[in-house]
Structure formats: C-alpha cells, structure tokens
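# need a structure here:
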Amino acid sequence: MSHHNLYIDNKLVISRDFKAPKNLVFKAWSEAERFEQWWGPAGFSTSVINFDFRPLGFCHYCIESPDTLKMWGRFIYKEIIPNKKIEFLNCFSDENVGVIRAPFNETWPLEMFNILTLEEDNGITTLTLIIAPYNASDTEIRTFGENHENMELGFKGTFDRLEDYLLKN
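The predicted structure is shown next:
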C-alpha cells in the first residue's frame, strides 16, 4: 500500500445539500431511468446501456453533447448500503465497456474510487462524494490533484441537474 497516503492526500471531497429525502436521492443514483435524467454535464443527454445496481454489478452509459459527440462511462459498484452509502469505481470507457483514457487528458487516472454518503436532517439530504485516483501512477495522482477545481465545477453542473430533477420528483 505504498500509495495509500497519496490516495488520502489527493482525495477530492464534494458536498451538497438537497431539499429532498435521502431515499429519493438514493433512487436517483440507483435506478437507471432516474439516473439518466440528471447524470452528466449540463446540455448533455445520457442514455444508460446497462445498469446492474448491486455489489460488483456495473453501470455502462453514454453521454452525448449537443453536437452529437459521444462518450461512454462505466461504474463498477463495490459496497451499497441502501439510502446511506454507495462505493464505486468509475472510468471513461468505450462502447464495449472497456476502460479507456480520459479524452481530455492523457495523464488522467484511468479509474477513480468514489464513496458517496447520504445524511438527512429535517428533509434536507447532505450528499458527500469523496473521489480519489485508483491504482494510479504518481503522474496521474498529480494530474488529478491539479484538477480539483475543474472537477468541482463539473460536479456543480451535474448536481445542479440532480437538484432540478429532485425538485420535479
């Protein structure tokens, strides 16, 4: 575990409050037809190709930009505690579910480990997402560390979409 400290030091923590019960927020992540309504950058459409929400199951999806650029992604679920926690590995993938390099950066970590937790208080659910490079080289870990701000912006856009979805449901 020589990379353990780097993994801890380079984690990105994103937290957001939603005016929704935690079981609904959990459903937004755990049901394909909900997930595809909000996942991905603003302006993109998401289609789920495979969605097997259980430990060691996987989600394979495609996001498409307004100018029809397609990108695929994959989640492999690790630990799932209903309405409380989802641990998963995610990566960019090809249409055959293989792992590929991020299209925007050749030193981006191939896979990232995510721990999502939900806590509800007075009808407000706090979603906390911890993201860290997984099995990454020193260069990949450094690239990830240098891009925390970009990732925060990206997730802000995605979580804005989640917020809109939750308000309507």
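# going forward, measure contacts between C-alpha atoms and count neighbours the same way
Will do.
# The residue lying closest to Ser30 once chain neighbours are set aside and Leu127, how far apart?
Closest residue to Ser30 apart from its sequence neighbours, by C-alpha to C-alpha, 6 or more residues apart in numbering: Phe53 at 6.2 Å. Here the criterion is C-alpha to C-alpha, to the nearest Å. By it, Phe53 lies 19 Å from Leu127.
# And this one, please, so the two structures can be compared:
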Amino acid sequence: MPMNGPTAVERTSDREMVVSRTFDAPAQVMFEAWSMAGLFRRWWVPRSMGLSLRSCEMDVRIGGGYRLEFDLGEAKTMAFFGKYLEVTPYSRIVWTNDESEGGTRSPR
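As a prediction, the model looks like this:
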C-alpha cells in the first residue's frame, strides 16, 4: 500500500488534531488494516525506533476501545489506548488517544 502524497496534519483545537493520508489501495483494504488487530500489528509498529508491540487489543465499534502496549526494554512498557467515537465501514474511523508509561492510565 504505497502512500500517495504527503501526510496532512491539522490542529483543530488544543487537544485535537486530524491526520490525513492518501494511500493507493481500495477502501476495504485500508479499513481492514486499521480495524483488524492481526493486520494492524503487521504495519503500525514503528520498528525504526526499535519498539515491539507486546499486545494489541481492538474492539472497533462505536464505544469500543483499543489498547496497544509497547515493550520499551528493561521491563518498561508504554501503552496507548482510547475509544472509538465514529466507525463507518470502508470510510472513516475516529478515536481518542491516551498514553502512559508502564501501561496504566495517566491521571487526568
């Protein structure tokens, strides 16, 4: 799935941003790459940073959640997690994002 053009980032508020990318692939393939844990794990992990994905849980539906936990080495982990706000098959996925060291929720 080669990217077709630059990544566009728009800051919509002090807590929100929209990231847009265009890929040369059918919408169904792209949706499945973002919504199926087995496919997501294959491409999303930033290997160039030497990270490995310890766990990947995804419940891709409105109100569902996700949790990605990275192994940082030396018994340290980093977790990203959030909820799915919008899910329109083959068109759009909107989610929240939070992160913490040690795989636990950050205090708010």
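# What would you report as the TM-score here?
Both chains were compared after superposition, and using TM-score structural alignment, normalised by the length of structure 2 their TM-score is 0.68; 93 aligned residues with a C-alpha RMSD of 2.5 Å.
# if I line the two up, what does the residue nearest to Ser30 of structure 1 land on in structure 2?
Superposed on structure 2 with TM-score structural alignment, Phe53 of structure 1 falls opposite Val60.
# Translate Ile93 of structure 2 into the numbering of structure 1.
Taking TM-score structural alignment, Ile93 of structure 2 has Ile86 as its aligned residue in structure 1.
# Leu56 is in contact with its match, correct?
No - using C-alpha atoms under 8 Å, Ile86 of structure 1 and Leu56 do not qualify as a contacting pair, with a distance of 11.7 Å.
# hmm, back to that, next, the match of Phe53 of structure 1: secondary structure please.
Reduced to three states with DSSP: H, G, I helix; E, B strand; the rest coil, the structure at Val60 of structure 2 is coil.
# surely it meets Leu85?
No - with the criterion set as C-alpha under 8 Å, Val60 of structure 2 and Leu85 do not qualify as a contacting pair; they are 9.6 Å apart.
# So for the two, which residue has more residues nearby?
Between Val60 of structure 2 and Leu85, Val60 has the larger neighbour count (other C-alpha atoms under 10 Å), namely 20 against 15.
# Pull the contacting residues for the more buried one.
For Val60 of structure 2, the residues meeting the contact criterion (C-alpha atoms under 8 Å, 6 or more residues apart in numbering) are Ser35, Tyr66, Tyr84, Val87.
# what about the second one, how many neighbours?
Here the number of neighbours of Tyr66 of structure 2 (other C-alpha under 10 Å) works out to 19.
# in the lengthiest strand in structure 2, what counts as buried?
If you go by DSSP state E, structure 2 has its longest strand at strand 76-88. For strand 76-88 of structure 2, the buried set under the neighbour-count rule, 16 or more other C-alpha atoms under 10 Å, comprises Thr77, Met78, Ala79, Phe80, Phe81, Gly82, Lys83, Tyr84, Val87.
# Adding distance to Asp14 of structure 2, write those out as JSON lines.
Putting those into JSON lines (distance: C-alpha to C-alpha, whole Å) gives the following:
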{"residue": "Thr77", "distance to Asp14 of structure 2": "27"}
{"residue": "Met78", "distance to Asp14 of structure 2": "23"}
{"residue": "Ala79", "distance to Asp14 of structure 2": "22"}
{"residue": "Phe80", "distance to Asp14 of structure 2": "19"}
{"residue": "Phe81", "distance to Asp14 of structure 2": "19"}
{"residue": "Gly82", "distance to Asp14 of structure 2": "18"}
{"residue": "Lys83", "distance to Asp14 of structure 2": "19"}
{"residue": "Tyr84", "distance to Asp14 of structure 2": "20"}
{"residue": "Val87", "distance to Asp14 of structure 2": "24"}
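# all strands in structure 2, in order from the N-terminus.
So, for structure 2 - with DSSP E - the strands run 8-11, 17-20, 52-58, 65-73, 76-88, 92-95, 98-101.
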